[in-house]
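Trainee: Generate a structure from the sequence data that follows.
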Amino acid sequence: MTEPLLIQFFKAAILVPITLLPILNPFGNAPVFARLSTGISRDAEKRLARQVTINCFFMLLGAMFIGSHVLAFFGISLPIVRVGGGILVIATGWRLLNDDSNSGDGDAIRAQVATRQVWSEDEFKVRSFYPISFPLTVGPGSIAASITLGANTPLRLPDVVISAGSAVLGVGLTTLVILLCYRYANGMVRMLGRLGTMVVLRLSAFILLCIGIEIFWHGVVDLLNESGLVS
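Mentor: Below you'll find the model as predicted:
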């Protein structure tokens, strides 16, 4: 029996944050955000968190909506995207399960620490995107996963509306978590501590690993169907 459209909508929307949040890792990156925002006022810190959230929203949504079309332009099929994206998600989930440093996409810039000074307006705009939005929050892993999530292009109008709406809602929920984590980064660090952060990351990493396997398997099945080996 076909599921009601509303249930399909919310299931598709919830899949987005479940898949992306372990890769984005806003919980683990919150301490890095706190360090990178050192020297600015509390109001400026809130503004910075809000601007980073907006940047991440449009980057993730753009990857979901046009990422697969860009790949198609270069002749890369959607099943290959699913297989490659699934492998990447599996690898990311496995790495997070075995990573003692509690790091995500921001590993490459954790050594960059903001100096104790008040930022100018231009410096604020630059730092809100690099390195905080990219690659600390939205890095190569989360971009690839977003493309994989948006790889399916429905043909029927109701399915198109459900797909687009669920993508916007899912990315909105995802970036809302980013906003909350970064806006209250200092308090979160004190409340969770290292052990609490590790527990959250381990649980989400296991879910991510399972989702990666599912994405990979669907890609393999599609490739086998295309090759005529299975029907």
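Trainee: make it CA atoms for all contacts and neighbour counts henceforth
Mentor: Noted.
Trainee: can you tell me the helix or strand for the spatially most central residue of the chain?
Mentor: The chain has Leu20 as the residue nearest its centroid, 3.4 Å off, counting by CA atoms, centre = their mean. According to DSSP states H and E, Leu20 maps onto helix 5-24.
Trainee: roughly how far out does that helix sit from the chain middle?
Mentor: 11 Å (CA atoms, centre = their mean, to the nearest Å).
Trainee: I'd like to check the angle between the helix or strand just after that helix and helix 5-24, please.
Mentor: As assigned by DSSP H and E, the chain's next helix or strand after helix 5-24 is helix 26-36. Using axes from the mean of the first three to the mean of the last three CA atoms, to 10 degrees, the inter-axis angle of helix 26-36 relative to helix 5-24 is 50 degrees.
Trainee: so how far is helix 26-36 off the chain centroid?
Mentor: Per CA atoms, centre = their mean, the centroid offset for helix 26-36 relative to its chain is 15 Å.
Trainee: Against which helices or strands is that helix packed?
Mentor: For helix 26-36, the packing partners by 3 or more CA pairs under 8 Å, 6 or more residues apart in numbering; DSSP states H and E come out as helix 157-183, helix 185-227.
Trainee: Let me know which of the ones you listed is the nearest to Phe74.
Mentor: Within the helices and strands packed on helix 26-36, the stretch nearest Phe74 is helix 185-227; the backing value is 18.1 Å (CA to CA).
Trainee: here's the other one to compare against:
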Amino acid sequence: MLILFFKAAILVPITMLPIINPFGNAPVFASLLGNVSRDVEKKLARQVALNCFFLLLGAMFIGSHVLMFFGISIPIVRISGGLLVAFTAWRLLNDNGQDAIRTQVATAPMEAWSDEEFKVRSFYPISFPLTVGPGAIAASITLGASTPARLLDQVISLGSAAVGAAMTAFVIWLCYNSANKMVKMLGRLGTMVMLRLSAFILLCIGVEIFWTGVVGLLVEAGVAIQ
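Mentor: Alright, predicted model coming up:
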């Protein structure tokens, strides 16, 4: 039972991290910060990781129930999420430095934010949709869609999901906490290459999520997939 618990816990970061891609997003995060103090950078990285932890947990625990209430199927979520991820990646690929996300964050100096404003701005747009976007939410809902019938199995499933989400958030914190160091190490050219490469990978992930949703709809419609 303990082995199954840790297998289920490890499944979450293995599934989520390639979609979230915190290493690839770290240069974007650093560019959003600008020239801020190290304390502000650490505080924001910690808050973003905490936001992402609760976003993933919420999607895994209640996401499927919300979809069921509105009559939305998982394939529809995948198609919608895949399109949005692909569109976001396309914008990043063609971004010339005037990205709307950067504008949202740069409207006021971070040192002047109140604690409440800090939490709000750390959530949008950095936590969502930059870090945990629609693709990650769709994947989280899929992971939490099959709830075991037995009470003990439910407790184990919820516990492993929480541990997996915590591990994912920890990796996000590690990458974002060292974002400026990473940018300095890569240099201007290396950062630009990393941004474009990350955007292309994100585009591929968006297309993959979209196609998985299309295949799911075709299967639900009874169409045989070769």
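Trainee: Provide the TM-score value for the superposition.
Mentor: Remark: TM-score between the superposed chains equals 0.73 [TM-score structural alignment, normalised by the length of the second structure]; 217 aligned residues with a CA RMSD of 3.7 Å.
Trainee: about what we covered before: out of the helices and strands packed on helix 26-36 of the first structure, flag the one nearest Gly150 of the first structure.
Mentor: Of all those, helix 157-183 comes closest under CA to CA, at 8.0 Å.
Trainee: related to what we said a few turns ago, hang on, the residue nearest to the centre of the first structure packs against Ala145?
Mentor: Yes: Leu20 of the first structure is within contact range of Ala145, at 7.0 Å (criterion: CA atoms under 8 Å).
Trainee: dump the residue contacts of Met60 of the second structure.
Mentor: Ser140, Ile141, Thr142, Leu143, Gly144, Ala145, Ala161 (CA atoms under 8 Å, 6 or more residues apart in numbering).
Trainee: Identify the spatial nearest neighbour of it, chain neighbours not counted.
Mentor: Gly144 (4.3 Å; CA to CA, 6 or more residues apart in numbering).
Trainee: next one: Ala205 of the first structure
Mentor: Gly93 is the one closest to Ala205 of the first structure (CA to CA, 6+ apart), at 4.8 Å.
Trainee: what comes into contact with stretch 135-150 of the first structure?
Mentor: 16, 19-20, 23-26, 29, 56, 59-61, 63-68, 81-82, 85-86, 88-89, 92, 105-109, 167.
Trainee: Keep only those of those that are in strands.
Mentor: Per DSSP state E, strands hold no members of those.
Trainee: hmm, which of those residues are the buried ones?
Mentor: 16, 19-20, 23-26, 29, 56, 59-61, 63-65, 67-68, 81-82, 85-86, 88-89, 92, 105-106, 167 (16 or more other CA atoms under 10 Å).
Trainee: I'd assumed His65 was in contact with the residue nearest to Met60 of the second structure.
Mentor: No: counting by CA under 8 Å, Gly144 of the second structure sits too far from His65 to count as a contact (9.8 Å).
Trainee: So between the two, which is more surrounded?
Mentor: Gly144 (23 against 16; other CA atoms under 10 Å).
Trainee: how close does the more buried one sit to Arg188 of the second structure?
Mentor: Using CA to CA, to the nearest Å, one gets 40 Å for the distance from Gly144 of the second structure to Arg188 of the second structure.
Trainee: And Asn180 of the second structure, by the same measure?
Mentor: Counting by CA to CA - Asn180 of the second structure and Arg188 of the second structure are separated by 12 Å.
Trainee: ditto for Val77 of the second structure
Mentor: 37 Å.
Trainee: now Gly164 of the second structure
Mentor: Taking CA to CA, one finds Gly164 of the second structure at 34 Å from Arg188 of the second structure.
Trainee: So these two - more neighbours on which side?
Mentor: More crowded of Gly164 of the second structure and Arg188, by other CA under 10 Å: Gly164, with 26 against 11.
Trainee: what's the distance between the residue nearest to that one when sequence neighbours are not counted and Ile3 of the second structure?
Mentor: Leaving out its chain neighbours, the residue that sits closest to Gly164 of the second structure by CA to CA, 6+ apart is Ala9, at 4.3 Å. Going from Ala9 of the second structure to Ile3 of the second structure by CA to CA gives 10 Å.
Trainee: Name the residue in the two with the higher neighbour count.
Mentor: Ala9 (23 against 8).
Trainee: is it true that that one touches Ala166?
Mentor: No: here Ala9 of the second structure lies out of contact with Ala166, judged by CA under 8 Å, at a distance of 9.4 Å.
Trainee: What residues sit buried inside stretch 116-124 of the second structure?
Mentor: Applying 16+ other CA under 10 Å to stretch 116-124 of the second structure flags Phe118, Arg121, Ser122, Phe123, Tyr124 as buried.
Trainee: With stretch 192-202 of the first structure instead?
Mentor: Thr197, Met198, Val200, Leu201, Arg202.
Trainee: What span of the second structure is that stretch aligned with?
Mentor: Aligned using TM-score structural alignment, stretch 192-202 of the first structure spans residues 186-196 in the second structure.
Trainee: The matching stretch vs the first structure - mean distance after superposition?
Mentor: With the two structures superposed, stretch 186-196 of the second structure lies on average 2.3 Å from its match in the first structure, counting by mean CA distance after the TM-score superposition for the first structure.
Trainee: Need the residues that contact that stretch.
Mentor: Gly24, Asn25, Pro27, Val28, Leu92, Leu93, Val183.
Trainee: dump the residue contacts of the fourth one.
Mentor: Taking CA under 8 Å, 6+ apart as the definition of contact, the neighbours of Val28 of the second structure are Leu195.
Trainee: 10 Å instead?
Mentor: 22, 92, 101-102, 126, 130, 176, 179-180, 183, 191-192, 194-195, 198 (CA atoms under 10 Å, 6 or more residues apart in numbering).
Trainee: now do the fifth one
Mentor: Counting by CA under 10 Å, 6+ apart, Leu92 of the second structure makes contact with Val28, Ala86, Asp99, Leu195, Arg196, Ser198, Ala199, Phe200, Leu202, Leu203.
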